[in-house]
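Undergrad: fold the following, please.
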Amino acid sequence: MWETSGYLGLFASAFGAATLLPLQSEAVLVALLLAKQHPALALLLVATLGNVAGSVVNWVLGRYLEHWQGKRWFPVSPERLAKVQGTYHRYGRWSLLLSWAPVIGDPLTVVAGLMREPMWSFLLIVTLAKATRYAVLCAVTLGWG
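TA: I've put the predicted structure just below:
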């Protein structure tokens, strides 16, 4: 049971952390690594998969965000939206390499959907960024290298 629940908990925390929810998957990953009940590579893959899946949800939300722009409850002003779109247009898809970063990473994945970033390039870059972040965390936690 611990085996399955550890992976499910890590996936859920990584998924949630990639959305706009204020969750931390790193603490869950470190705890599981230190417990030494699961192979580190398996934990790395589960965390990456969950985090990328959450980013895909953000991309989908961004893809359809403008549909609601005229509504009173829309959370972003037209000026702010134009500024964000301009910044993404300036730096392009490579800004997604920062999708792992706290505070800016999750909104970047929403903007990528808004800017109609193709799913293939989105997945490639976001997976690279997030897997690298988790790999570094594994390496530091387990003293690799």
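
Undergrad: contacts and neighbour counts: CA atoms only from here.
TA: Fine.

Undergrad: how about the helices of the chain, start to end?
TA: 2-18, 25-35, 40-63, 78-91, 105-114, 119-142 (DSSP state H).

Undergrad: wait, which of those helices is closest to Leu98?
TA: Of all the helices of the chain, the one in closest proximity to Leu98, counting by Cα to Cα, is helix 105-114 (5.8 Å).

Undergrad: and the closest one, what's buried?
TA: Across helix 105-114, burial judged by 16 or more other Cα atoms under 10 Å covers Gly105, Asp106, Pro107, Leu108, Thr109, Val110, Val111, Ala112, Gly113, Leu114.

Undergrad: just want the angle from it to helix 2-18.
TA: For helix 105-114 against helix 2-18, the angle by axes from the mean of the first three to the mean of the last three Cα atoms, to 10 degrees is 70 degrees.

Undergrad: report the inter-axis angle for helix 105-114 versus helix 40-63.
TA: Relative orientation of helix 105-114 versus helix 40-63 (the same axes, to 10 degrees): 50 degrees.

Undergrad: which other helices and strands contact helix 105-114?
TA: helix 40-63, helix 78-91 (3 or more Cα pairs under 8 Å, 6 or more residues apart in numbering; DSSP states H and E).

Undergrad: one more to put side by side:
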Amino acid sequence: METWILPLLQTLALPEVGLTTVFVVALLSATLLPMGSEPAVFGLVQLNPELFWPAVLVATAGNTIGGAISWAMGYGAHAALDRARGSPTHLRALAWLERFGPKACLLSWLPAVGDPLCAVAGWLKFPFWPCVAYMAIGKFGRYVVMTAGLLWLLPGDGLARWLG
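TA: Alright, predicted model coming up:
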């Protein structure tokens, strides 16, 4: 495995494919994998400030597609989640989600609950495209705020000073 993963990681680390790396990391982090994509976006923008908007847009696209994958996983996992039906927590969450419908996917940017929320939206068979649109709005807002905030907190070589 090491023979192919090292060259792949080295390729993805090249500046000319930095946006590809941001896309892949953002996509994977929006599935149920426990990782964040903000450091990849921030790192790329810190090294290439002119890529702020392209990085935000690429991360938003990757993260939204990852959210759509989570939605599809939830849609397909309906039978597995059926076992939890009837518990008080399930009933409260279900009532809340049904009250807001696809608009609940605006919260897909939240850590820990955002990605499972996309899966639950699919499980509840909320309409796919409205869910994806609300996911994209929420995720775009997160990337703009997080990246701009980090650039403001750690301007220039601030990241290098902070890390080392």
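
Undergrad: between the buried residues of helix 105-114 of the first structure, which is nearest Ala18 of the first structure?
TA: Checking the buried residues of helix 105-114 of the first structure against Ala18 of the first structure by Cα to Cα gives Asp106 as the nearest, at 6.0 Å.

Undergrad: give the aligned equivalent of that closest one in the second structure.
TA: In the second structure, the residue paired with Asp106 of the first structure is Asp115, using TM-score structural alignment.

Undergrad: isn't that match right next to Leu106, touching?
TA: No - using Cα atoms under 8 Å, Asp115 of the second structure makes no contact with Leu106, being 11.2 Å away.

Undergrad: before we move on, the earlier item: dump the buried residues of helix 105-114 of the first structure into CSV; add distance to Ala40 of the first structure as well.
TA: As requested, the buried residues of helix 105-114 of the first structure are arranged in CSV below (distance: Cα to Cα, whole Å):
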residue, distance to Ala40 of the first structure
Gly105, 24
Asp106, 25
Pro107, 29
Leu108, 28
Thr109, 27
Val110, 30
Val111, 32
Ala112, 31
Gly113, 32
Leu114, 35
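
Undergrad: distance of Val126 of the first structure from Ala82 of the first structure?
TA: Per Cα to Cα, to the nearest Å, Val126 of the first structure is found 23 Å from Ala82 of the first structure.

Undergrad: related to what we said a few turns ago, nearest to Gln69 of the first structure, out of the helices of the first structure?
TA: Nearest of the helices of the first structure to Gln69 of the first structure, taken as Cα to Cα: helix 78-91 at 7.7 Å.

Undergrad: so what's Ala105 of the second structure up against?
TA: Let me fix one detail, which is that residue 105 of the second structure is Cys and not Ala. Contacts of Cys105 of the second structure were listed using Cα atoms under 8 Å, 6 or more residues apart in numbering, and they are Gly114, Leu117, Cys118, Ala121, Cys131, Val132, Tyr134, Met135, Gly138.

Undergrad: since we're on the nearest residue to the fourth one once chain neighbours are set aside, how many residues are nearby?
TA: Read it as Ala121 of the second structure. Leaving aside its sequence neighbours, Ala121 of the second structure sits nearest to Trp71 (Cα to Cα, 6 or more residues apart in numbering; 6.1 Å). Neighbourhood size, Trp71 of the second structure [other Cα atoms under 10 Å]: 29.
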